[in-house]
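Chemist: the following block contains a protein sequence and its predicted model.
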Amino acid sequence: MTPLKYLQSYPPALQAQIRQLMDNGRLGEYLQRRYPDRHGVQSDKALYTYVAALKQEHLRNAPAIDKVLYDNRLDLTHRALGLHTAVSRVQGGKLKAKKEIRVASVFKDAAPEFLQMIVVHELAHLKEFDHNKAFYQLCEHMLPDYHQLEFDLRVYLTWRELGTV
């Protein structure tokens, strides 16, 4: 029995339910029923607008975001669904930090809820750098069903790995 690498931290009973759906060939059906839509945010410009709107709604006082893009190089095997960085540059006598958010390109064809969950996660890092209690409280504030979406996203990644996409 191969381990469910995206679901390893979840209780064995929950993993067993997902494994049963996999064994019966119904995991894709489960996901399609829960998340039937695909988002229309296809370009980097549209992604920037999407992220800026969420930031404006929930994190007005957070640092500005300078760049947002889909990244083909983000590797799901290293658990990088999205990435937030601060690129520091010297301009004159000052040190400027440019904030960037990158989203793995595999999410161009995902449910809008999954894209929103990833963006909320990366935006939360503007205020909280570590994955601590305050970080997850901020995620829940911005997206009330954050934890369920994170679980379902992990199920989606498991399904993609089956090669039935």
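Modeler: Perfect, I can see it now. Numbers count the residues shown, from 1 in each chain.

Chemist: alpha carbons only for contacts and neighbour counts from here, please
Modeler: Noted.

Chemist: quick one: Gln20 from Tyr30, how far?
Modeler: Using C-alpha to C-alpha, to the nearest Å, we find Gln20 at a distance of 12 Å from Tyr30.

Chemist: if you could redo that for Pro36, that was the one I meant.
Modeler: Noted for Pro36: a distance of 10 Å to Tyr30, by C-alpha to C-alpha.

Chemist: who's more crowded, the two?
Modeler: Counting neighbours by other C-alpha atoms under 10 Å for Pro36 and for Tyr30 shows that Tyr30 has the greater number, 15 against 12.

Chemist: structure B:
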Amino acid sequence: MSSLRYLNGYPAHLIVQVEKMIAEDRLGNYLHSRYPDRHDCGSDRALYEKAAALRQKYLRNAPTLDRVLYDSKQDVLKNALGLHTRSSKNHGGRLRSSREIRIASVFRDCAPQFLDMILVHELAHLREMEHNKAFYQLCEHMLPGYGQLEFDLRLYLIWKDLQG
């Protein structure tokens, strides 16, 4: 099933369960029962404040963020839910470093747990650049239940695709 591209790499028994939920038209009900609320970070400023609070709580020694914003050009189809970028520019003989996080605008209206998961994921890249064991341990430390939230977010994306 091409709509399950977000589940590449997951065990076959999970994919069969998801296909069954889709066939029985239960995926939307499952997601709504687990995540009935919507977050209130509709603006880039509110998103930045939320990310800054998470960084302050868990990553005090990590570099500060210059920008956190919703990006309408971010393409979730290319598996980019969010993007953490660093850039360095030369200003009068000094090197100026900039760090920003861009979140796909499709997440302006999602469950607060999903937004937290994406922010935690991108913030973890301040410490661990690769998706290795230490990276996922840091994500789990910052947001207990991170693995389940990531899976459910993938289900949410599948459901959004099916809705058109």
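Modeler: Structure received. What you are looking at is a predicted structure, and each value in this text was computed from that prediction instead of being measured.

Chemist: which part of the first structure lines up with the longest helix seen in the second structure?
Modeler: Determined from DSSP state H, the single longest helix within the second structure is helix 146-163. Following TM-score structural alignment, the aligned partner range for helix 146-163 of the second structure in the first structure is 146-163.

Chemist: list the buried ones in the matching stretch?
Modeler: In terms of neighbour count (16 or more other C-alpha atoms under 10 Å), stretch 146-163 of the first structure has its buried residues at 146, 149-150, 152-159.

Chemist: now the residue nearest to the spatial centre of the first structure: closest residue in space, sequence neighbours ignored.
Modeler: Note on the first structure: the residue nearest the mean C-alpha position is Ile118, at 2.1 Å, using C-alpha atoms, centre = their mean. Distance criterion C-alpha to C-alpha, 6 or more residues apart in numbering; nearest residue to Ile118 of the first structure, sequence neighbours excluded, is Gly82 at 6.4 Å.

Chemist: re earlier: residues in contact with the residue nearest to the centre of the first structure?
Modeler: 81-82, 103 (C-alpha atoms under 8 Å, 6 or more residues apart in numbering).

Chemist: kindly indicate which of these lies nearest Val41 of the first structure.
Modeler: Checking the contacts of Ile118 of the first structure against Val41 of the first structure by C-alpha to C-alpha gives Val103 as the nearest, at 11.6 Å.

Chemist: then the closest one would be within a strand, right?
Modeler: Yes: with DSSP: H, G, I helix; E, B strand; the rest coil as the criterion, Val103 of the first structure is part of a strand.

Chemist: was I right about it contacting Arg73?
Modeler: No: between Val103 of the first structure and Arg73 there is no contact, the gap being 9.7 Å when judged by C-alpha atoms under 8 Å.

Chemist: which of these two has more neighbours?
Modeler: Neighbours were tallied for Val103 of the first structure and for Arg73 using other C-alpha under 10 Å; the higher tally belongs to Val103 (25 against 11).
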